[in-house]
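> Sequence and predicted structure, then a few things I'm wondering about:
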Amino acid sequence: MCTAIDMQPVSRAATHFRADVEGLRAIAVLSVVAFHYGVPGLTGGFVGVDVFFVISGFLITQLLLREIAATGKLDLLGFYGRRAKRLLPAAFAVTLTTLIIGYFVLAPFEQKEMAKSAAASALYAANVWLLRQSMNYFAPESSLNPFLHTWSLSVEEQFYLVWPAFLLIVGRFSQKIILLALLIVVFGSFVSCIYLTYGKQAWAFYLAPPRAWEFGAGALIATRPFERWAKQPGSSSMVGWLSFAILILSFFAIDGFMAFPGVVAVVPVAATALLLLTGNNPAGPSALLRTHPFQYFGARSYAIYLWHWPIAVLGTVLVGSTALANCLFFVMTIVLSSLSLAWLEYPIRASHWLAQRSVRSIVMGGAVTLTATVAGILSFAIAQYVTNAAQAKIVASTSKYSLSSESGCLAGFTTQSPIRCVFGPSSYTKTIVLLGDSHADQWTTALAAIAEQRGWRLITYLKASCPIADIPVSRVYSLRLRRLSPQCASWREQAISMIKTQDSPDAILLAQFSSGNVKGPFTNLGHHAVSIETWERGLFGALKELEPVNAKLIVIRDNPTPYHPVGNCLARAEWRRLPFSTCNRSLSLTTSNEVFEAEQRAVSSINNARMIDLTSSICTGLVCPAIRDGVVVYRDANHLTVDFTLVLMDRLAAELIATL
């Protein structure tokens, strides 16, 4: 296919082949692979996909405008026929291989999700599917989807569905009209991208319209006015080397914590566009990009991109993610991509029979698409059939949400106003308020049951990913929104005000994902995590604000955090007949004594405040089991299951009664 990732000509003697573009493909795909394989420092390697988008816009626009200029029309059958035979067979091979190996490696419920993603990928709707699943590209759970990377291929295909028609309309006019039309597309797409990045980041990341400006940037370079400028040798070599340096630096300077794509994506997009513009200058980076190593990886870029991610996902499940394992995964990727290129891609592209009539390639592509879709459906059906009672029990336990979440009481990531929910009998003797994030929310089913038993009223103020500790607004970062979350400070201020003025509580319980917000091995927040000292001051500040309420202040110590998807681990262990103990975690790897001690200091400084520590009821000795007393302990990588909080209900009730 004539995309950035997959267009490698069968013959390098082709009239319009540019070796510098092949070298750019190598840089793009190796940056993506290095990012996914955890190469230290390469925090922005994922922008290699943006490089691909720019190259795609450049190549396809150049190709189509030449055809329009020569013939006054477009051979759409020929266009899509070439796309089909160049792209679909390799994608089908990877899809089928992944589904087969995934059957033996992943648990049945994971196989179902894999099968759905495979079918969406086959239909070039993977980006839309991932968006509907609320799957953030940078979230830890994304690493469990072997077809996550196909979102970008879907974006490209969706772009190509409309781009030929667009160019056919504007390509008949003068160069000025073509340029103006492209500028309008780029500007409109870029504005929508900026807007969505700071409002609905996943939409900006996954959908084709907010990404069209990146293709458009490459398309602009393909127009004749820019071609004429590029032929002027004057400063183009200096521009080329500067752009090359900026592009390489962007792989290290950008990270997944930035609001991306948005303004940040301008850096790699502009650098790539300028490299394409100056690529024919032998004094520029073109000389480097034309060397054998770059040509080798560039020729295999599409196959490498297809193979590397399923290998990483399934390989990590089997052997873990270590430097040695990742090196092995890379070798496997190169070997399989080379075989794929030599035995599948090149023979089909060179097929004389397919080349004779474009409709043959289109029919072949349709058959491959249909077969891949059916393979996904069959994979889902097989996974459904092999799901046994043990698998169903694990899935049921990890899929159950708390009473407050089911009741719509957990405020979402962008919600600023507190949601006040009341549970318990209409006639009550005491009022308990629960204030916190999702780690507070997980206790609501057990607390509501205690309230019913004791004749208490339970009032909740809960917001996802929003710490109660009064830390600076500039440090409250939302992993889901991929940006700072100023709504948290406003929500917390309003919730505390409502508690003071409306509730007259006898006790206020505070619970939050403590270790997830503090610098150290227990957080995914990177440089946005706060120091121990800042966290201690923040908790003290929150307690100090609540002290005038004249209620018992009770801080529930954050539960031990395994930081791996326990439910997935248990289901895989059951499927592969491994002991459940393989999913246990050491106590030292799930708790932070430093955070606990800091919180104890903050609590001890406040009158009428105390701390509840349930760790000994969650973990046994030095081990935090994945299953305890026959009950699954963790719903995901950090939350307790509802079932297990009910196991802890008596212990929690005893602690509350003792305090009250």
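Looks like it arrived, so ask away.
> rest of the way, CA atoms for contacts and neighbours
Fine.
> residues in contact with residue 561?
Going by Cα atoms under 8 Å, 6 or more residues apart in numbering, residue 561 touches 522, 590-591, 637-639.
> Kindly report the same for residue 365.
Taking Cα under 8 Å, 6+ apart, one finds 81, 84-85, 88-89 in contact with residue 365.
> In addition, the following structure is provided for comparison:
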Amino acid sequence: MPRHSTGRFAPRSSPTATFRPEIEGLRAVAALLVAVFHIWVGRVSGAVDVFFLVAGFLITTSLLRQVEQSGRLHVGSYFSRLARRLLPLAAVVLVFVTLLAPMLLPSTRMRATLREIAASALYVENWALAAKSVDYLAREDAPSPVQHFWAMSVQGQFYVVWLAVFALAAVWGSQRIRRRLVALMSALLVGSLAWSIMLTDANQPLAYFHTGTRMWEFAAGGLVALAVTAGYRIMGRAGQVAGWLGLAMIVTTGIVLPVSTSFPGWVAAWPVGGAALILLADSTPGGVASALGCRPLAWLGRYSYGIYLWHWPLLAFLLAQTGRPTADAWSGLAIIALAVALSVVTTTLVETPIRTRLHFGPWRTVGAGIVVMLLVVAITAGVGQNYRAPAVASAASTSAEHPGALELAVPGTASTTEAPIRPSPQDATADKASVYTDECHQGTGTAEALTCAYGVLDTAFTVYLVGGSHSAHWFPALEEVATINGWRLVSITKSSCLFSTDPPGEGDEVQYCRDWNSNVLQLIAADSPDLVVMTSTYDGGSGEHVPEGYLERWAELDQLGVPVVALRDTPRWDTSRPDCVAQYGATSNRCGEPRSNFFADHDPTAQLVNPPPNVHFADLNDFVCGPIRCESVVGNVLVYYDSHHLTATYSRSLAPMLQDALTDAGYGPSR
């Protein structure tokens, strides 16, 4: 590879900037990959990582030219150009979503959506999603129409970091600034990549949205820019092979790699490396630059930013209206066509005039951009007045209007259909077991076994409720039973963690769960409770079964002389039940499914060859589902506060049936 040195760095010594149409084509390919994978595949493609590398390449080229031509950084001009390029379309899309969301989304999703719109306007959406990713109960929330702004937020934060990198490199003047930039960018690449690998292994959902795990991708683009502007290119036949190989790596990323569960980590080096090869490849005839630089792709690349911004809210609104997890072929094509059309229109009528025709001073432009985005936040706050969160969770008992599970348990019990359902879909997420508000339910990122005692504390009979969130949602029912019987109830639950010798999961999360299991077992051995209540089955996507780890755990409890009542697990739906009820109504057939969709033909506990002698099995799902169908609302009570956790109100209505099951196991009122 020949090297064309620019010599010492002084004003006007840098190479002349040249337009590379293949970069526009590369952007077009990345935008289409993002849209295609979101719309039809239902997973990420890795193309966002291509955008990050290209952003690092272009901004490094621009800042380097500025420093080498003028000898200093022009901070106002830098932020002014970014504001003119990025903010107009972002503001239009955010206002569009804010105005249409109340008409096209279930009311249950509005509070979260408005919060995310505000976060997107402030360029912190990635951190808002990172916070949700570590909140187990929020992980399965339906994605908002602006969730894709996480990438724009990361990119916006990168631009601030990159200005600091150049400022640090320029402290000693513009002479030899390239060497200092290579050192700084290399250090940032190594540190960020190492952090990305470690955090991805420990907590992949958090790592996906974390700015620190993505910074190395921008740094890689910056290093490529330094190489290219210094004359380093892959020439001739090698350049042709490298360019086409790079494109193949990008296109195949979402197909051959498990990007949804392993990104960013080291796996992101595949699409990032592919983009780097394309930018390093010489523009020789027959190379990838000829294909990517063709007029249709170059034209589409001009609108790739708008395509990225528009496609996701269109898809989110479509899925919310149809209730489907993915779009069909024709509606997907319509989304892409409409996204392209909206991008062309808004780029032509909004972004281009603002960028090229409005001439304010640099800092006035920056100030105007900040005001516009703050106005977006103000609009979301105004709309949000109609969607205030409830002050407290519902704590109502069953009644003639809201019998809940009693409607299935007691023949002839029927609710008053005119009564509003309880809790309302909008308030459902607040209707959780009190162990959450009491901070007695452990999160995923620690192994400490939290214990909280309820019921009659000075009694001789102690019941332990142990397991994951599907054990925790039985707490309201079990608390009523414990109070009636005069028992002491100790709750020890942890999100996404089965009370098992081999809990499912990966990374640090499952290690925390294993350690938590050991800690709980030590507590049980020390306290010798009279009874442990937990779940008996699990369906993690492979069908309902009794985990082998449960059997081993029950054997350990048997050795300790501790009996167990194990409850068959409750249904797990694909989508939020409050969302469905809010959109279609409590009596809609669309919010119910055949019972056979959720359970094995026979209770797996009944198929055990040698059932553990210390375990009594109970199945209360006849009071959660009807004999044929499972519904989202039973007895005017909303059954779930998300896609698979019982509301506290419905759980409480199951108390009489749970009492009967415990009595059958030998733990009745007589105790």
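Thanks, I have it. These figures come from a predicted structure and were not determined experimentally.
> and of the contacts of residue 561 of structure 1, the nearest to residue 169 of structure 1?
residue 637 (51.6 Å; Cα to Cα).
> which residue packs closest to the equivalent of residue 412 of structure 1 over in structure 2, ignoring adjacent ones?
Using TM-score structural alignment, the partner of residue 412 of structure 1 in structure 2 is residue 443. With sequence-adjacent residues excluded and distances taken as Cα to Cα, 6 or more residues apart in numbering, residue 443 of structure 2 is closest to residue 495, at 5.4 Å.
> Is there a neighbour count for the counterpart of the one you found in structure 1? I'd like the number.
Under the alignment (TM-score structural alignment), residue 495 of structure 2 pairs with residue 464 of structure 1. Using other Cα atoms under 10 Å, residue 464 of structure 1 has 21 neighbouring residues.
> All the strands of structure 1, in order from the start?
410-411, 420-423, 430-436, 456-463, 477-478, 483-484, 507-511, 552-556, 585-586, 609-612, 623-624, 627-628, 631-632 (DSSP state E).
> Let me see the contact set for residue 208 of structure 2.
130, 200, 263-264.
> if we go to 10 Å?
Residues near residue 208 of structure 2 by Cα atoms under 10 Å, 6 or more residues apart in numbering: 126, 129-130, 133, 150, 196, 199-200, 214, 260-265.
> Buried ones among those residues?
126, 129-130, 133, 150, 196, 199-200, 214, 260, 262-265 (16 or more other Cα atoms under 10 Å).
> With distance to residue 436 of structure 2 added, can I get those in TSV?
Output for those, formatted as TSV (distance: Cα to Cα, whole Å):
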residue	distance to residue 436 of structure 2
126	25
129	21
130	20
133	17
150	28
196	31
199	26
200	27
214	33
260	29
262	30
263	31
264	31
265	32
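> Specify which member of those is nearest to residue 166 of structure 2.
Closest approach to residue 166 of structure 2 among these (Cα to Cα): residue 214, at 18.5 Å.
> The closest one and residue 206 touch, don't they?
No - using Cα atoms under 10 Å, residue 214 of structure 2 is not in contact with residue 206, being 11.8 Å away.
> circling back to that earlier point, possible to save the contacts of residue 561 of structure 1 as CSV with neighbour count and distance to residue 510 of structure 1?
Below are the contacts of residue 561 of structure 1 laid out as CSV (neighbours: other Cα atoms under 10 Å; distance: Cα to Cα, whole Å):
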residue, neighbour count, distance to residue 510 of structure 1
522, 19, 20
590, 20, 20
591, 20, 18
637, 16, 21
638, 20, 17
639, 25, 16
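> Would you reformat those as JSON lines and include distance to residue 539 of structure 1?
Formatted as JSON lines, the contacts of residue 561 of structure 1 follow (distance: Cα to Cα, whole Å):
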{"residue": "522", "distance to residue 539 of structure 1": "18"}
{"residue": "590", "distance to residue 539 of structure 1": "21"}
{"residue": "591", "distance to residue 539 of structure 1": "18"}
{"residue": "637", "distance to residue 539 of structure 1": "24"}
{"residue": "638", "distance to residue 539 of structure 1": "21"}
{"residue": "639", "distance to residue 539 of structure 1": "21"}
